[in-house]
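Undergrad: Provide a 3D model corresponding to the input given below.
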Amino acid sequence: MLPPNHVWIHDARLSDAIVCFPIKRNMYGKIFGGFLMRKAVELAWSNASLFSGNRCRICGVDDIMFRKSVDVGSILLLSSQVEFTFPFSYFFLN
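TA: Next comes the predicted model:
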């Protein structure tokens, strides 16, 4: 049994598979890092938005490290999961 306001971790996951086409390569013939970062952020945003039931706002992204270059033709398996949330609201004033 879960305590109130808790969910199983597998219910807070989202995955995606991406084929790396030559159009996204950099001058070294590898997949452009900006494309990889964009895909990771899009998946994280989608997961947070689906989990919360609202459109989320990305406040920041820190410390991205590329461990290995990605070859053209590779299939990337990306995954995202919500680990912790807390009640918080933004109020926008004009």
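Undergrad: can we go C-alpha only for contacts and neighbour counts from here?
TA: Fine.
Undergrad: List the residues that contact the residue nearest to the spatial centre of the chain.
TA: Among the residues of the chain, the one closest to the centroid is residue 44, at 2.6 Å (CA atoms, centre = their mean). Contacts for residue 44 were tallied using CA atoms under 8 Å, 6 or more residues apart in numbering; they are 80-81.
Undergrad: same deal with residue 14?
TA: Going by CA under 8 Å, 6+ apart, residue 14 touches 43, 47, 79-81.
Undergrad: Second chain to compare with the first, below:
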Amino acid sequence: MFKTTEESQITISQLMLPSNSNFSGKIHGGFILSMMDQIAFACASKHSRNYCVTASVNKVDFLNPIEVGELVTLKASINYTGKTSMVIGVRIESENIQTGEKKHCNSSYFTMVAKDENGKNVRVPGIILDTPDKVRRFARSIARQEQAKNRTTAFRKSEFKMELYIDSLKGQNVKMALPDTI
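TA: Have a look, this model is predicted:
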């Protein structure tokens, strides 16, 4: 079974309140992360028609601060489907409701896994790629998965080769104090 990405897209907007702010008066990053996880869950669950759990979150960069009183809009869409997993792209924009100025605040990718009522992984519908942008997002998700595998393998304790990375430490805020026996 295959579905269009539009069938499971979710958009939510919420006014940012003082109770969601941090000590500097900006909206707390943890609050935004929670909202992102909720919309990724909703999108994945809508697509799979099953309960979903977050398996991983890929790169969360806070590009612009969100102010109290701004309207935050989160958009979620399926970018990739595997057998039991989905990559959900989440985009966050804030809007100053007095001036109408909009800012892109964050984009991130959540890998969600569909579960049945017994907590077992369950197969998800595929997606229909009907635009070049959807093909790009799907291919980018595959590339991100490959990069993650390579990162994990290269830095596994049993595989790590320190001599390959010593030069990259030069100029960093670090002091090498390794025993001579290494």
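Undergrad: Quick TM-score on the pair, please.
TA: TM-score of the superposed chains, computed with TM-score structural alignment, normalised by the length of structure 1, equals 0.84; 88 aligned residues with a CA RMSD of 1.8 Å.
Undergrad: quick revisit: what's the match for the residue nearest to the centre of structure 1 in structure 2?
TA: Matched across to structure 2, residue 44 of structure 1 falls on residue 40, judged by TM-score structural alignment.
Undergrad: Which helix or strand contains that match?
TA: Taking DSSP states H and E as the definition, residue 40 of structure 2 sits inside helix 29-48.
Undergrad: For that helix, buried residues please.
TA: 29, 32, 35-37, 39-48 (16 or more other CA atoms under 10 Å).
Undergrad: Same question for stretch 134-149 of structure 2.
TA: Within stretch 134-149 of structure 2, the residues scored as buried using 16+ other CA under 10 Å are 134, 137-138, 141-142.
Undergrad: what separates that stretch from the chain centre, distance-wise?
TA: 13 Å (CA atoms, centre = their mean, to the nearest Å).
Undergrad: and if you look at stretch 12-26 of structure 1?
TA: The answer for stretch 12-26 of structure 1 is 11 Å, by CA atoms, centre = their mean.
Undergrad: Tell me the counterpart residues of that stretch in structure 2, please.
TA: Taking TM-score structural alignment, stretch 12-26 of structure 1 hits residues 8-22 over in structure 2.
Undergrad: What are the buried residues along the matching stretch?
TA: Those would be 8-10, 16, 20-21, for stretch 8-22 of structure 2 by 16+ other CA under 10 Å.
Undergrad: Over to stretch 60-78 of structure 1?
TA: 70, 72.
Undergrad: matching residues in structure 2 for it?
TA: Per TM-score structural alignment, the counterpart of stretch 60-78 of structure 1 in structure 2 is residues 56-74.
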